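Participant: sequence unknown, structure follows:
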């Protein structure tokens, strides 16, 4: 195995079978966060099996070769710790946050989930029903549903636009054997990244992982093709009629993966545009015009692309005014970029956000894994802060002109009388 020190207290080990293990020791904490990240998720699903990655993530908790579902639930909680999992676009994550003395138990339980689930056919129908309830919950929550509709409109023919939860039809067709096939193809050491942060000793972590069999086996080819860059639909308008008190609107476009050097100019612009109470959109649309309670800008990064968007919830009667005001702010930012005062403030805001986001072991763990999962180079915090400081007005203007142009935004409306506004920008 090859182990390198990336920074003070931060080490990375690459095993011959392809497994990557990272850890960061944080002085002064009594806990440790540990996660197993499987590089198989919704972006790798064929359309006929939408939702299979998320269903598998649920099903592993129904029992393993060594533990019942109840034992999995109790194992860490009775010690004050916690166990969690989620399915994303590019990877599926299984995580625990425990006292440092319980790290070996946490790794053992996570290993059970990832490597040794039973995946019994008898458990499938109840869990399928749980996810159907999850899908119904999204359908009944318009400020969640509008984001799903927007992704679907932006990427209609790519997995980034498909629901991670799947559909009732795709879930009904999935079998326990389908889950076992996916598990065999994707849930093996060389397709995983294991990260831990907190009161953790790297050598002891490796010892625990070796005991759990993580370094066994040969390296295998990844069971997936690299996710192709997704061509997005730009400038489209979609309206969905719903009997809701508000009209929910999402603007957005595709961007680029996290490893792209333009991520810091984009992050600064997103903050200035709609990142808080001081942002342009908040001040204009909420404070000056009184058209909304909730309005914000957001960004997501995926393995093959990214997403930049704006959400606003407003009264149906004021929806057109809100859209016009937001489009005007898009146009102003795309044409003018940022004056120096806003650029300086935006840099300071982003640096503060980066530092504050790393205050917990779980956040540090996620950051470590993210460098590997996004094929990015590890950067110490000080280097990241210097990169933010180095962003120029010209770089910001270039990103603003390309990604904030109003005509590039795909817009989705959800609410009463939305159909009558179809095609309006």
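Facilitator: Great, that's in hand. Please read these numbers as outputs of a predicted model, since none were measured by experiment.

Participant: hey, let's count contacts and neighbours off CA atoms from now on
Facilitator: Will do.

Participant: quick one: the helices in the stretch 301-425 of the chain?
Facilitator: Per DSSP state H, counting those that start in this stretch, the stretch 301-425 of the chain carries helices over the ranges 319-336, 340-356, 361-373, 381-389, 393-403.

Participant: actually the stretch 51-200 of the chain, sorry about that
Facilitator: Counting by DSSP H, counting those that start in this stretch, the helices of the stretch 51-200 of the chain are 52-59, 69-77, 103-115, 121-139, 142-154, 168-173, 176-186.

Participant: want to compare, so here's the second one:
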């Protein structure tokens, strides 16, 4: 449970971090503190398109070479984009670590985004956007963001839209990478059975190329907070869906906020992992109104928010929302009994322990923590934060989070 990790900063300013573990595979990745929030206003979705096309060629290798570089040894390469960061990473046999480090360094420093590769990938992303639009349980999250956030950089979808996608040119991708793939925004991170000496040797061999000094790093405009003041009445969108889809949420704890432990407890208690959560019991087990109800939190260094989603028949949507609001009100007005809080703490810590045994999630969590705050929290430290939550502090956090939820409903009634 003790997370002993090793860090080094190269002469070019690049931060590198190693989490040693006992494993016959090694995970390697680049975290870039740049996501859809950094899209130019006229090109929403650019960060996501860069993530897709970074594999399409470098000054050293073609797209087919990139695809095969890890797969021919049984490994793989992947990437994802959020509103706040982008991650490109590999997994492969421990003996192939040098292959992974060299490949990732080449992608981050030397991607060329060749024109002949952009059109086919534009079609892939267009299908991804359309698939998302065809899935109301996904689409409602984007529409909630667009209606809730006053700040445009947070409001637009990570995928962008097809009109913006059609406007993106090779020069836009190169400019974005040049401005954001900078040492102050980058972290190279590794998890596996690797010695610090070997780790530093490979980082210095493959990642120490100087960054251009004449390039100015991009900066983010200050967020226009408060983001949005929600009223009490739901915002209803009439749709052609069989179900009514409901999403409510509001501003929450930021990434380094002391209240984040209490927030995690509250959302786990309401609709986290497990069949015994309050809203799953009330809406599914007792009434049979929903197939699933789920809670999520998003935490960035400067902003955070929480959300609760469920889908139901139109006839039950209003009643189900009433039940959810009743549970939120109860948490704001009545402290949990001590024995109930202890039980939820135990469950929350157990879920964290189980998750820590999942290699990919541990690796990505390690990278995100090192990227955003420069340190990795041990399980013991996280458990201490959970244990410090009291019935009173939990109720106070509930009052800050749940007083005025912003609610969006996709109503399928014609």
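Facilitator: Done, it's in. Every value quoted in this text rests on a predicted model; they were computed, and no experiment measured them.

Participant: what would the helices of the stretch 51-200 of structure 1 look like in a markdown table with mean neighbour count and distance to residue 2 of structure 1?
Facilitator: Shown next, in a markdown table, are the helices of the stretch 51-200 of structure 1 (neighbours: other CA atoms under 10 Å; distance: least, CA to CA, whole Å):
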| stretch | mean neighbour count | distance to residue 2 of structure 1 |
| --- | --- | --- |
| helix 52-59 | 23 | 30 |
| helix 69-77 | 16 | 31 |
| helix 103-115 | 21 | 21 |
| helix 121-139 | 15 | 40 |
| helix 142-154 | 21 | 40 |
| helix 168-173 | 15 | 42 |
| helix 176-186 | 16 | 23 |
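
Participant: Nearest to residue 263 of structure 1, out of the ones you listed?
Facilitator: helix 142-154 (20.1 Å; CA to CA).

Participant: excluding its backbone neighbours, what's nearest the residue nearest the centre of structure 2?
Facilitator: For structure 2, the residue nearest the mean C-alpha position is residue 82 (5.1 Å; CA atoms, centre = their mean). Spatial nearest neighbour of residue 82 of structure 2, excluding adjacent residues (CA to CA, 6 or more residues apart in numbering): residue 35 at 5.5 Å.

Participant: Against residue 156 of structure 2, how distant is that neighbour?
Facilitator: To residue 156 of structure 2, residue 35 of structure 2 is 12 Å away according to CA to CA, to the nearest Å.

Participant: closest to residue 266 of structure 1 out of the helices of the stretch 51-200 of structure 1?
Facilitator: Nearest of the helices of the stretch 51-200 of structure 1 (CA to CA): helix 142-154, 19.0 Å.

Participant: which residues of structure 2 does that closest one align to?
Facilitator: Aligned using TM-score structural alignment, helix 142-154 of structure 1 spans residues 136-148 in structure 2.

Participant: The counterpart of residue 412 of structure 2 in structure 1: neighbouring residues, count only.
Facilitator: Superposed on structure 1 with TM-score structural alignment, residue 412 of structure 2 falls opposite residue 416. Residues lying near residue 416 of structure 1 (other CA atoms under 10 Å) number 20.

Participant: just to revisit the earlier point, which ones are touching the aligned partner of the residue nearest to residue 82 of structure 2 in structure 1?
Facilitator: In structure 1, residue 35 of structure 2 lines up with residue 41, judged by TM-score structural alignment. Applying CA atoms under 8 Å, 6 or more residues apart in numbering, we find residue 41 of structure 1 in contact with 53-54, 87-92.

Participant: One more pass at 10 Å, please.
Facilitator: Residues near residue 41 of structure 1 by CA atoms under 10 Å, 6 or more residues apart in numbering: 51-54, 56-57, 86-93, 159, 164, 186.

Participant: Now residue 54 of structure 2. Nearest residue, chain neighbours left out?
Facilitator: residue 111 (5.9 Å).

Participant: for residue 114 of structure 1, same thing?
Facilitator: In space, residue 114 of structure 1 is closest to residue 187, 6.6 Å off (CA to CA, 6+ apart).
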